[in-house]
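A.B. asks: test case, fold it:
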Amino acid sequence: MSTSIHLATIAGFDPSGGAGILADIKTFASLGFEACGVITANTLQTHHSFLRLSWTDEQEMLEQLVLILKTYPINHLKIGLVKDAHQLGKIIDCIYRYVANPFIVWDPVLSSSTGFVFHQGWKNDFDCLNRISVITPNAIEFAKLWPQGIDGFRGEMRFAIYLKGGHRVDKKGTDTLFWANESIDLCGQPFPKVDRHGSGCVFASALTAYHLSGLELIEAARKAKQFTEAYLLEQKISATTN
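C.D. replies: The predicted structure follows:
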């Protein structure tokens, strides 16, 4: 386990531990890293249902973030559930105020896997998004964030997009990493569908940790995909044996 804390997650709290800040911390720990956490929301949910959430007081949340950034040499951060684009911008501003050249991964959680919708509408701010390193939507989230498709905004894009393939119609199960004017497909091993929420949290956290370990973005993405697939397969085996 690393003795210095260079990682942080800014996300919601899921009492079942399947998603959000607990899933992030568990992923970091399994890869050998300690991490700090800032809670954006408290949820009432399990693997099978989502009842409601309450947003953390924004000032208190930002004070948590400032405290850990002033205390620990954090330079890699994963962001999950946030209240809205305005709050995301405040979080990004805060990070850049205390961290030089941060590596930021945003997993845009727009709804829960059980169907609870967190955001009815989302207004993109490219000045904010361009200070993020990688955004990791699934196909449904991508379509909501950028209904015009990637060609409609690629000229404005200074961040990378890792499009997860689980919900894709065109390339089912194939992930695509977009950056600058380039892209690469990452194909995984097919296996039966796993009824498990939080895989997006696991992937984004693994990507953040692998990049911290020194891997370039493409290789970190490959390793994070392999890690997430192994995690899902383990959950599938566990579900069939219990």
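A.B. asks: from here on, contacts and neighbour counts on C-alpha atoms
C.D. replies: Noted.
A.B. asks: show the residue spans covered by the strands in this structure.
C.D. replies: If you assign secondary structure with DSSP state E, the strands in the chain sit at 7-13, 35-45, 50-55, 76-79, 103-106, 134-135, 160-163, 174-179, 182-187.
A.B. asks: tell me the buried residues in the top helix by length along the chain?
C.D. replies: Under DSSP state H, the helix in the chain containing the largest number of residues is helix 217-241. Of the residues in helix 217-241, those buried by neighbour count under the rule 16 or more other Cα atoms under 10 Å are 217, 220-229, 232-233, 236.
A.B. asks: so which elements touch that helix?
C.D. replies: Secondary structure elements in contact with helix 217-241, counted by 3 or more Cα pairs under 8 Å, 6 or more residues apart in numbering; DSSP states H and E, are helix 199-212.
A.B. asks: show me what the helix it packs on is packed up against.
C.D. replies: For helix 199-212, the packing partners by 3+ Cα pairs under 8 Å, 6+ apart come out as helix 20-30, strand 76-79, strand 103-106, helix 217-241.
A.B. asks: ok, 7 Å please
C.D. replies: Taking 3 or more Cα pairs under 7 Å, 6 or more residues apart in numbering; DSSP states H and E as contact, the helices and strands that helix 199-212 lies on are helix 20-30, strand 76-79, helix 217-241.
A.B. asks: can I get these in JSON lines with distance to Phe142?
C.D. replies: Rendered in JSON lines, the data for those read as follows (distance: least, Cα to Cα, whole Å):
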{"stretch": "helix 20-30", "distance to Phe142": "19"}
{"stretch": "strand 76-79", "distance to Phe142": "16"}
{"stretch": "helix 217-241", "distance to Phe142": "18"}
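A.B. asks: closest one to Asp195 among the ones you listed?
C.D. replies: Using Cα to Cα as the criterion, the shortest distance between Asp195 and these is 8.0 Å, found for helix 217-241.
A.B. asks: to compare against the first, here's another:
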Amino acid sequence: MDSKYIPTLTIAGSDSCGGAGIQADIKTMSALGCYACSVVTAVTAQDTLRVHQVMDVPVAMVVSQLHAVLNDISPVAIKTGMIGNAEIAAAVAVELETAPRVPLVVDPVMVATSGDPLMRAGTLYIVTGRLLPLATIVTPNIPEAEAMADMKIVSDDDVWTAAARILAFGCKAVLIKGGHAEGTTKTDRLLTADGTRHEYCSATINTPNTHGTGCTLSSAITAFLARGCRLDEAVGKAKEYLEKALDAGKEVAVGHGHGAVDHFFNPEKLIIKR
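C.D. replies: Model (predicted):
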């Protein structure tokens, strides 16, 4: 019998403490039954308290990694995470523009959970102008959506307005995450290019271990798209996976700051068999 893995690709930065970035992406994709490949855009020295140092990978090396994976393994879904400078963003866009089109999840990582910046000036312009037109879905949190849409978000109506503005960059769908909102519930809102709206509500989980939640959610969406789910279904299943990972890891102590979720809590029942 000819057996095959379900290959996925994450293009993002490395997190030395293992809770976010490439490490969280690989854990998530693996937990959800995919074979995770990676292109490292930056190396960070960070712990659960803060980012101590960031070193961008040379553009030529980023491109070489992309060629190696795309030409040999042919991932069936791709996500981008931390892209720290405009040169890397432009190079990634060029490679993805000419690669076979597969679902692309763009997570516009701008700031770490600790509050340290991860995207330098000029990068967002390339991300919105070059990567978003290729994207199946873009997954900003509220501060990221405010930056992309050039507006403040203070109400539910503002969320939909911001999502529409981001759609104008050419992506097929926008998921604005509600994790930064106060209250007993968190609501993520999905707007697709045809105007369809979806809301995904969940109870707020009281935990300090929120490091890498955005990376985890976008990677889970990528994994479920790779497994053949519809976009709205992939988002719903990814959110369910993240909720369970947050709950399973809510009392686990890792480091002295924002710890990570439990990526391997046993997500088998969430997986759709191919």
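A.B. asks: need the TM-score between these chains.
C.D. replies: Between these two chains, after superposing, the TM-score reads 0.90 (TM-score structural alignment, normalised by the length of the first structure); 238 aligned residues with a Cα RMSD of 2.2 Å.
A.B. asks: coming back round to it: list the contacts of the longest helix of the first structure.
C.D. replies: Helix 217-241 of the first structure is contacted by residues 194, 199, 202-203, 206-207, 210-211 when judged by Cα atoms under 7 Å, 6 or more residues apart in numbering.
A.B. asks: circling back: so which of the helices and strands packed on helix 199-212 of the first structure gets nearest Asp185 of the first structure?
C.D. replies: Of these, the one closest to Asp185 of the first structure (Cα to Cα) turns out to be helix 217-241, at 10.1 Å.
A.B. asks: now do the contacts for the closest residue in space to Gly81 of the second structure that isn't next to it in sequence.
C.D. replies: Counting by Cα to Cα, 6 or more residues apart in numbering, the nearest residue to Gly81 of the second structure once its immediate chain neighbours are dropped is Ala12, at 4.5 Å. The contact partners of Ala12 of the second structure, taken as Cα under 7 Å, 6+ apart, are 21-22, 39-41, 80-83.
A.B. asks: map Ala12 of the second structure across to the first structure for me.
C.D. replies: Per TM-score structural alignment, the equivalent position to Ala12 of the second structure in the first structure is Ala11.
A.B. asks: please list all residues in contact with Pro108 of the second structure.
C.D. replies: 81-82, 139-140.
A.B. asks: hmm, try it at 8 Å
C.D. replies: With Cα atoms under 8 Å, 6 or more residues apart in numbering as the criterion, the residues that contact Pro108 of the second structure are 80-83, 127, 138-140, 144.
A.B. asks: over in the first structure, tell me which residue corresponds to Asp188 of the second structure.
C.D. replies: Mapped onto the first structure by TM-score structural alignment, Asp188 of the second structure lines up with Asp175.
A.B. asks: I should have written Ile176 of the second structure there, sorry.
C.D. replies: With TM-score structural alignment as the criterion, Ile176 of the second structure pairs with Leu163.
A.B. asks: got it, and Glu97 of the second structure?
C.D. replies: Under the alignment defined by TM-score structural alignment, Glu97 of the second structure is paired with Tyr96 of the first structure.
A.B. asks: circling back: distance between the longest helix of the first structure and the chain's centre?
C.D. replies: Taking Cα atoms, centre = their mean, to the nearest Å, one finds the center of helix 217-241 of the first structure at 15 Å from the center of the full chain.
A.B. asks: what do you get for stretch 35-52 of the first structure?
C.D. replies: The chain centroid and the centroid of stretch 35-52 of the first structure are separated by 14 Å under Cα atoms, centre = their mean.
A.B. asks: neighbours around Pro100 of the second structure, how many?
C.D. replies: As a burial measure, the neighbour count of Pro100 of the second structure was computed by other Cα atoms under 10 Å and equals 12.
A.B. asks: could you report the distance from it to Ala181 of the second structure?
C.D. replies: Computed with Cα to Cα, to the nearest Å, the distance linking Pro100 of the second structure and Ala181 of the second structure is 37 Å.
A.B. asks: what's the answer for Glu97 of the second structure, then?
C.D. replies: When Cα to Cα is the yardstick, Glu97 of the second structure and Ala181 of the second structure sit 35 Å from each other.
A.B. asks: show me the contacts for the nearest residue to Gly18 of the first structure once chain neighbours are set aside.
C.D. replies: The spatial neighbour of Gly18 of the first structure that comes closest, neighbours along the chain excluded (Cα to Cα, 6+ apart), is Gly198 at 5.4 Å. When the contact criterion is Cα under 8 Å, 6+ apart, the partners of Gly198 of the first structure are 18-20, 23.
A.B. asks: list just the nearest of those to Trp106 of the first structure.
C.D. replies: Comparing those against Trp106 of the first structure with Cα to Cα places Gly20 closest, at 12.3 Å.
A.B. asks: pretty sure the closest one sits against Thr27.
C.D. replies: No. Contact status for Gly20 of the first structure versus Thr27: not in contact, 10.8 Å apart, counting by Cα atoms under 8 Å.
A.B. asks: looking at those two, which has the bigger crowd around it?
C.D. replies: For Gly20 of the first structure and Thr27, the more surrounded residue by other Cα under 10 Å is Gly20, and the numbers stand at 31 against 24.
A.B. asks: next one: the most centrally placed residue in the second structure from Leu132 of the second structure, what distance?
C.D. replies: Here the mean C-alpha position of the second structure is nearest to the C-alpha of Ser218 (Cα atoms, centre = their mean), at a distance of 3.2 Å. For Ser218 of the second structure, the distance to Leu132 of the second structure under the criterion Cα to Cα works out to 15 Å.
A.B. asks: try Thr216 of the second structure
C.D. replies: According to Cα to Cα, Thr216 of the second structure stands 20 Å off from Leu132 of the second structure.
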